[in-house]
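Chemist: my questions are about this predicted structure, shown below with the sequence.
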Amino acid sequence: MQKFDRLTGVAAPLPIVNIDTDMIIPKDYLKTIKRTGLGVGLFANLRYLEDGAPNPDFVLNKPAYAKAEILIAGDNFGCGSSREHAPWALLDFGIRCVISTSFADIFYNNCFQNGILPIRVTQEELDALLDDAAKGANARLSVDLETQEIQRPDGATIHFDIETSRKHRLLNGLDDIGMTLERNPTIADYETRLSASRPWA
């Protein structure tokens, strides 16, 4: 899993509340178990018109946000079904960080499994970040996981909280298997002692 330490990039404003996982990646794109190639389906019902052409009014289709790496979204982001394809699609598009006032629990957990940093902020802070993002590619945000700060274009900073174990996971690029392998010496020692104490097992 790709490590996350510091990210500086364009932030796309998506001030819609209750964005569910079907809106993030519609069910038509769930036929694959690959983590790549899903970026084309990200927000498909919003990004494309009925004839399949890009919707010029959707934020990620605007030139200023075509390479956005940060998403500023409304409350309760990632609600709905527990499809892991949702963070896969975000990551495949290039989104490494999502900032909102709240996230659905399963989506929030899935982000950490896939190298995406979900950040919870207050409504006042979200409004300020949405204003920053509305300025387009000239207003870039910096997210520093080590210091747990978001630096705004004017130099002001917003502190965010994150659980120590989740921070460690992202800084070191560890999924569940990686977290387990970190304890490999302890596991090996246990197995050695177990074999010595129970040779018949």
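Modeler: Looks like it came in fine.

Chemist: from here on, just use CA atoms for contacts and neighbour counts.
Modeler: Noted.

Chemist: residue 111 - that's part of a strand, no?
Modeler: No - under DSSP: H, G, I helix; E, B strand; the rest coil, residue 111 falls outside any strand and is assigned helix.

Chemist: does it touch residue 90 like I think?
Modeler: No - counting by CA atoms under 8 Å, residue 111 stays clear of residue 90, with 9.5 Å between them.

Chemist: in addition, the following structure is provided for comparison:
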Amino acid sequence: MEPLRILSARACPLPLANVDTDQLIPARFMKRPRSAGYGDFLLRDLRFDGDTPRADFPLNRPERQGSRILVARRNFGSGSSREAAVYALVDHGIRCVLAPSFGDIFSSNAVNNGLLPARIGEDEAEALLSWLDQGGDSMTVNLEACQLEAGGQTFGFAVDPVWRTKLLNGWSDIDLTLSHAATIDSFAQADSERRPWVMPPR
């Protein structure tokens, strides 16, 4: 997984609350293999009218093409536990979602796929959505400092410290465990000397 430290990129507003995982990727598109890519199906039923892109939908606007940051309202990624919702975002090029709150399982899946679920306040979300609606474009998300810069203003954001460590290093759960290998080995050695009877016979 590619580490995420500082992301300077175009941002796209999604002024909706309660965007659930079924909206992020409708179930009918989940029969495809992961290797085929899910990016074209992101928010499919909101972005398209049948097979025709809706010109007024933010992600379809020419000035938002290539956006890597998404700004939304509260409870983003609620609903079912489908990891394909994260696949759709990542395959579309999104690396960070800024919102006041997230679905818990969605957040965990996001981090495991290199996507940052950054929590901001309601007021900050509205300020960023307004700025983007008025022509704002790029912003910088600094995971090292847990800050973002947009339109000459600096905002703080929150993320679970363990998830932050994983994203900064590009680690999976196994990588995170292996980062403590020396401590684990030291404990195992000391415990085998303190309680030799618990060790299985060799």
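Modeler: Ah, there it is. On a predicted model such as this, the values are computed, not experimentally measured, just so you know.

Chemist: show me what the longest strand seen in structure 1 is packed up against.
Modeler: Identified as the longest strand of structure 1 according to DSSP state E is strand 6-14. Where contact means 3 or more CA pairs under 8 Å, 6 or more residues apart in numbering; DSSP states H and E, strand 6-14 of structure 1 is packed against strand 70-73, helix 123-133, strand 140-144.

Chemist: now it, how far from the centre of its chain.
Modeler: Centre-to-centre, strand 6-14 of structure 1 and its host chain are 11 Å apart (CA atoms, centre = their mean, to the nearest Å).

Chemist: circling back: who has more neighbours out of residue 111 and residue 90 of structure 1?
Modeler: Comparing residue 111 of structure 1 with residue 90 by other CA atoms under 10 Å, the one with more neighbours is residue 90, at 27 against 22.

Chemist: compared with structure 2, how much does the longest strand of structure 1 deviate?
Modeler: Compared with structure 2 after the fit, strand 6-14 of structure 1 shows a mean deviation of 0.9 Å (mean CA distance after the TM-score superposition for structure 1).

Chemist: buried set for that strand?
Modeler: Of all the residues in strand 6-14 of structure 1, those buried under the rule 16 or more other CA atoms under 10 Å are 7, 9-14.

Chemist: next structured bit after that strand?
Modeler: As assigned by DSSP states H and E, the chain's next helix or strand after strand 6-14 of structure 1 is helix 21-24.

Chemist: tell me, that next one lands on which residues of structure 2?
Modeler: Using TM-score structural alignment, helix 21-24 of structure 1 lines up with residues 21-24 of structure 2.

Chemist: ok, now stretch 159-173 of structure 1?
Modeler: Aligned by TM-score structural alignment, stretch 159-173 of structure 1 falls on residues 156-170 of structure 2.

Chemist: whereabouts in structure 2 does stretch 139-150 of structure 1 align?
Modeler: Across structure 2, the stretch matching stretch 139-150 of structure 1 (TM-score structural alignment) is residues 137-148.

Chemist: what does the matching stretch contact?
Modeler: If you take CA atoms under 8 Å, 6 or more residues apart in numbering as the criterion, stretch 137-148 of structure 2 is touched by 4-12, 64, 149-151, 154-159, 164, 168.

Chemist: buried residues in that stretch, which are they?
Modeler: For stretch 137-148 of structure 2, the neighbour count (16+ other CA under 10 Å) marks 137-143, 146-148 as buried.

Chemist: residue 179 of structure 2: which of the residues you listed is nearest?
Modeler: Among those, residue 143 lies closest to residue 179 of structure 2 (CA to CA), at 19.8 Å.

Chemist: if anything else comes up later, I'll come back, but that's it for now.
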